[in-house]
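1. Give the three-dimensional model of this entry:
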Amino acid sequence: YAKDGGSPPNIATVTVSIRIKDENDNRPMFEKDVYELQVPENQERVSIFTAKATDKDAGENGRVEYEIIGGDSSGHFWIDKKTGILSTNSGLDRESISFYTLTIVARDQGIPQHSSSVSVSVTVLDVNDNSPTFMDSSYSIDIPENSAASTVVLEVSATDGDEGSNGEVLYYLSSDAQGMFHIDEMGKISTVMSLDREKQTSYTFLVRAVDSAPSDPRSSTTRVEVNVKDVNDNSPLFITDPLIVNISKLTPVNQIVATMKAEDKDFGANASIFYRFSAVISGFSINSFTGEIRLLASLSSMTQSERTLFVVATDQGSPSRSSTGVVIIYLREEQYRGLRFRRSTSQIPLPENSAP
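-> Have a look, this model is predicted:
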């Protein structure tokens, strides 16, 4: 107001409006310096967080826009610059990247522009989306048949890219293992008992790896073939022992009079058989490959009614195994088919000088 110096003084008043013009002297401020988030993997595009920064200024000086400036080189996240809503661009894969540290900046629109930033940690939670994987789709192993029980024949391993129980693997054998093999939690396959190649030459079964997910566990299989290698654990066995033959004393020389045959349940050289007499036998020979016994001398002058031959069958294993068989040869007399005179005598008178 204004007042003059008169008496009485006169007074005049006026109203003055003062408008304070805003200066951009405040920066946007987040409530926290760090935010920690968790999001399951494999989710479709989803909003996970709203960044909120306040600016005390007015108008454009207080209008805030948001931007991701670090920690997302692959572009897996997106932020609405006006609302600050942070979303995933697509499903995240924990097995590729399990943790992100994003840097979000908030900028006002004043001149000069002010900004602040905040760190957002995103942990990608595991979902059981991976099956255990074996290094090979099949395995083949040889084992000697005389291997002791609990012999480890093979160790398999399956890896699972998931986390925690989703990635913990247990192993099982299919019923084709016939109870002859066992697998432990480390994937070691061992024999339950000694194997016998003569009963079964090979075993083919599946190993199944199953993760330990509490629901809907995932699994995969690999094929295992165990070949039982032969060990020379069987001796030759003669098919007929003793072998009895009947031949004539008139049998011609060089004729085959008998064949002594043996079998061996082993395989390869372990089942390859050679034959011989246990001692030198006069008048006979034996084929070392076939077991054929051949006559080398005439039997007509032989006074014995039978001959006994001892044949040894030896396999070619290392060490070799053998057995002895017996051949009994009976010699029979042949009936004389020529003219014979009666044993009785007759006296017939004959005059001398009788004509012929």
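2. going forward, measure contacts and count neighbours with C-alpha atoms only.
-> OK.
3. can you pull out the helices in this protein?
-> Under the criterion DSSP state H, the chain contains no helices.
4. Can you measure across stretch 307-327, start residue to end residue?
-> 8 Å (C-alpha to C-alpha, to the nearest Å).
5. Kindly report the same for stretch 294-310.
-> The separation between the terminal residues of stretch 294-310, taken as C-alpha to C-alpha, is 14 Å.
6. list the buried ones in that stretch?
-> The neighbour-count check on stretch 294-310 (16 or more other C-alpha atoms under 10 Å) flags 294-295, 297, 299, 309-310 as buried.
7. Let me know the closest of the residues you listed to Ser235.
-> When these are ranked by distance to Ser235 (C-alpha to C-alpha), Phe310 comes first, at 16.5 Å.
8. so how far is Pro242 from the closest residue to the closest one other than its chain neighbours?
-> Distances taken as C-alpha to C-alpha, 6 or more residues apart in numbering place Val326 nearest to Phe310, at 4.8 Å, with adjacent residues excluded. Distance check for Val326 against Pro242: by C-alpha to C-alpha, it reads 5 Å.
9. follow-up on the earlier one: and which of the buried residues of stretch 294-310 is nearest Leu331?
-> Of all the buried residues of stretch 294-310, the one sitting nearest Leu331 is Leu299; the distance, using C-alpha to C-alpha, is 8.2 Å.
10. Could you measure from that closest one over to Val326?
-> Per C-alpha to C-alpha, Leu299 is found 20 Å from Val326.
11. Also this sequence, please, to line up against the first:
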Amino acid sequence: MLCLGSAIPEGLHLLLSLLLVTIREVGSGQLHYSILEEAKHGTFVGRIAQDLELQLRELVPGLFQLDSKGFGDLLEVNLQNGILFVNSRIDREELCGQNAECSIHLEVIVDRPLQVFHVEVEVRDINDNPPVFPATQKNLFIPESRLLDSRFPLEGASDADVGTNALLTYRLSPNEHFSLDVPPNHERLKTLGLVLRKPLDREDSPELHLLLTATDGGKPELTGTVQLLITVLDANDNAPVFDRSFYTVKLPENVSSGTLVIKVNASDLDEGVNGDIMYSFSSDVSSDIKSKFHMDAVSGEITVIGLIDYEESKVYKIPLEAVDKGFPPLVGHCTVLVEVIDANDNAPQLTVKTRWLPVKEDTQLGTVIALISVIDLDTGVNGQVTCSLTTHVPFKLVSTFKNRFSLVLDSALDRETTSDYELVVTARDGGSPSLWASASVSVEVADVNDNAPAFAQPEYTVFVKENNPPGAHIFTVSAVDADAQENALVSYSLVERRVGERALSSYVSVHAESGKVYALQPLDHEELELLQFQVSAQDAGVPALGSNVTLQVFVLDENDNVPALLGSGTGSADGTLTQLVLRSVDPGYVVAKVRAVDADSGYNAWLSYELQSWAGSLRSPFRVGLYTGEISTTRALDESDETRQRFMVLVKDHGEPALTATATVFVSLVDSGQTPKAFSRPSVGDNIPEPSLVMVNVYLIIAICAVSSLLVLTLVLYIVLRCSAVPTEGACEPGKPMLVCSSTVGSWSCSQQRRQRLCSGESPPKSDLIAFSPSLPPCPGSADGSGEPSVSLNSSKVSQYKILLIHVV
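-> Modelled structure (predicted):
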């Protein structure tokens, strides 16, 4: 609570007291202010920036925002000093009406960082509304014959303020006939009234003028008044009398508006105005009767003005009054009983109560699915109902009682064929014309586990590159179950078996929910070319049903093996080859052969050889066969050639990227009649000295001669075979078919391939066979001696031997 210092002048002190503001914190990040209504523009409400601990530099448009929550611009914030002030007139009664509590809720939004504060400004009431009566003058007509202590109700005043400001007190102007009966404040139902304290005499005082004043409890007090004009009436001693005290009439329902129901008549023995009669409904007649019937005050005719519905009410009991014009007026009473005659204006009403939904597809015939009741509000034939059901459905209607039917299962259900039925039940009454109504019944067929999961095909072929990362996704199996819900919830698992010495689960796994198959470890084409296994799909039904699918996973080769050099002749397996060559050999003489194999397959195992210059003259006397690996001389050797030659042969496969190996070749040139000095195998980078001439070793000469003889014999045989295979000049013949066989995990498959030959002019066709492995056994099942060449590809030995057939034209 803010306190005002005593040094403030008394007048200003009073003004500030009226605009006193109370501030308190409510909860976290909320402020509460209080202000009087009708405060002037600019009235101080509170130091909102200081109370919210905000810096004035934060009060920048765009960063600071005051949201009035639908209260318009009643309050504003001065961005220069952070003070919340009144911006426009605040009327508590306009904002909150008669509510005792009235508050304006504000939301302060500060950006960077974003902060939201809630501010509640309570609007306190001031006594700015006087009490108001419904009218400025109230006319009362009181017969002079009224007894003492008779009470005449008055309508009190209302005050738009609340609390003490709306607490009203009443006083009546001084008079000798009436006193004011004011109920206590806690009695809400009792009204203000006048009480007759002294008998009235019309001849003495035909009119009385009183003033009723209402005063509120505010400071200063505000008042409101109403003039009471009391007219004293003359006595009337004969009441009107109806011909009958009770009338009965029959009325068809749905008659048109304006239809005459009955005309009543009453008489009065008085004369003049005391004998003039006015007809009306009794004051306590229901609003329903007033909405359906009209009473002519002069003629006494009752006519229809609303809808007459037999189903709404079969009988209307209408109390009537006949009032004369005497002073005081006297009243006569009678009752009209209107009986409504039914018409066929209501269609049947169907009520469907399902019992067993959804219905399992294996439900027994005759099971009750739903109970159907029919109600027709009409009577007699108009209310007699027959029911029918949609045709060609596995259900039927069975009558159990009057207008009661059961929907029962009539034939077997199959959810996979039809999962739900939309049935239409039609009820028709016996009226003329007949009325009907229909109701839809949705019958859902519940699933039972009668379908096993099914794969799209019984077998899948999958190709996977070797050296895959562990856990790689290689395939996804998917099975579909025609059932529903848990019966269609499929889970996958491996059908375990042994793959060699290891379990299948050490190679692959399958995700139980998604069906994704993963390779648990890198696959090696050289170790395993084909992995065949089964995946089982099983649903979650009870009992569970399942099926299997076969996966054939072919492991594709990648170029992951470097060519391996094979030892031969005087060479060694470490890539070094040593050879003695006579200087007198002819060009084209085969000095040595580099042998290499590649554990890969196909192009990855197709090797080529290249001669890499190591040292010596710029023009090398040797070359290497691109695909044979044979090192031969390119020219005649002479004295200028160094005695010891060293060079490298690069062995390269055709993979992407290509892998290589190198072989170091040492060649010692020997003159005829000379014996080279014994030497040890040189290593890469050694300087090769000139050999000393020694005596020719007899055994070495014998060995050289034997090798030379064998070489000559081989060349002769090769030339003979080539010449015998040359066809007649200019003639072409198709090559004989070749049987190519391959083996995959114990199974053989063979296919014939015909070698094609191209003929051009005189040159004979050529074909070369380059083999990088020793001879292999013939294909199983091939007819030996048939004359057809065959090449056997055994995948189980593919890691050791690779064969590449190249047809060179």
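12. neighbours around the aligned partner of the residue nearest to Phe310 of the first structure in the second structure, how many?
-> In the second structure, the residue paired with Val326 of the first structure is Thr664, using TM-score structural alignment. Using other C-alpha atoms under 10 Å as the criterion, Thr664 of the second structure is surrounded by 22 other residues.
13. Contacts only, for Asp33 of the first structure.
-> Contact analysis of Asp33 of the first structure by C-alpha atoms under 8 Å, 6 or more residues apart in numbering lists 118-119.
14. same deal with the one 4 residues further on?
-> With contacts defined as C-alpha under 8 Å, 6+ apart, Leu37 of the first structure is in contact with 48-49, 120-123.
15. Name only those of the residues you listed that count as buried.
-> Neighbour-count burial (16+ other C-alpha under 10 Å) is assigned, among the contacts of Leu37 of the first structure, to 49, 120-123.
16. Remind me which helix or strand Tyr247 of the second structure belongs to.
-> Taking DSSP states H and E as the definition, Tyr247 of the second structure sits inside strand 246-252.
17. Which other helices and strands does the following helix or strand past that strand contact?
-> Helices and strands here follow DSSP H and E; after strand 246-252 of the second structure, the next one along the chain is strand 260-263. Packing contacts for strand 260-263 of the second structure, counted by 3 or more C-alpha pairs under 8 Å, 6 or more residues apart in numbering; DSSP states H and E, involve strand 246-252, strand 301-304.
18. Where does the last one end up in the first structure?
-> Mapping strand 301-304 of the second structure onto the first structure (TM-score structural alignment) gives no aligned residues.
19. Kindly report the same for stretch 472-482 of the second structure.
-> Counting by TM-score structural alignment, stretch 472-482 of the second structure corresponds to 151-161 in the first structure.
20. And that stretch, what's buried?
-> Of the residues in stretch 151-161 of the first structure, those buried by neighbour count under the rule 16+ other C-alpha under 10 Å are 151-152, 154, 156-161.
21. cool, stretch 81-99 of the first structure as well?
-> Of the residues in stretch 81-99 of the first structure, those with enough neighbours to count as buried (16+ other C-alpha under 10 Å) are 81, 84-90, 92-95.
22. Which secondary structure element is home to Leu15 of the second structure?
-> Here Leu15 of the second structure sits within helix 10-18, counting by DSSP H and E.
23. which part of the first structure lines up with that helix?
-> Using TM-score structural alignment, helix 10-18 of the second structure lines up with nothing in the first structure.
24. Out of the buried residues of stretch 81-99 of the first structure, list just those in strands.
-> 85-88 (DSSP state E).
25. any idea how far His13 of the second structure is from the closest residue to Phe44 of the second structure other than its chain neighbours?
-> Spatially, and ignoring its direct neighbours in sequence, Phe44 of the second structure is nearest to Phe85 (4.7 Å; C-alpha to C-alpha, 6+ apart). The span separating Phe85 of the second structure from His13 of the second structure equals 19 Å under the rule C-alpha to C-alpha.
26. okay, the two: which has more neighbours?
-> The neighbour comparison of Phe85 of the second structure against His13 (other C-alpha under 10 Å) goes to Phe85, with 21 against 14.
27. Please pull up the equivalent of Val224 of the first structure in the second structure.
-> Superposed on the second structure with TM-score structural alignment, Val224 of the first structure falls opposite Leu551.
28. Would you agree its match is in contact with Leu530?
-> No. Using C-alpha atoms under 8 Å, Leu551 of the second structure is not in contact with Leu530, being 10.1 Å away.
29. Just give the nearest non-adjacent residue to Arg321 of the first structure, would you?
-> Taking C-alpha to C-alpha, 6+ apart as the measure, Arg321 of the first structure lies nearest to Ser235, with 5.1 Å between them; neighbours along the chain are not counted.
30. What's the separation between Gly366 of the second structure and Val443 of the second structure?
-> With distances taken as C-alpha to C-alpha, Gly366 of the second structure is found 15 Å from Val443 of the second structure.
31. Ignore what I typed, I meant Asn346 of the second structure.
-> With the distance defined as C-alpha to C-alpha, Asn346 of the second structure ends up 28 Å from Val443 of the second structure.
32. so what corresponds to Val232 of the second structure in the first structure?
-> Alignment note (TM-score structural alignment): Val232 of the second structure has no counterpart in the first structure.
33. Name the secondary structure element that contains Val232 of the second structure.
-> When secondary structure is defined by DSSP H and E, Val232 of the second structure falls within strand 223-233.
34. Can you point out the buried residues in that strand?
-> By neighbour count, and taking 16+ other C-alpha under 10 Å as the criterion, the buried residues in strand 223-233 of the second structure are 223-226, 228-233.
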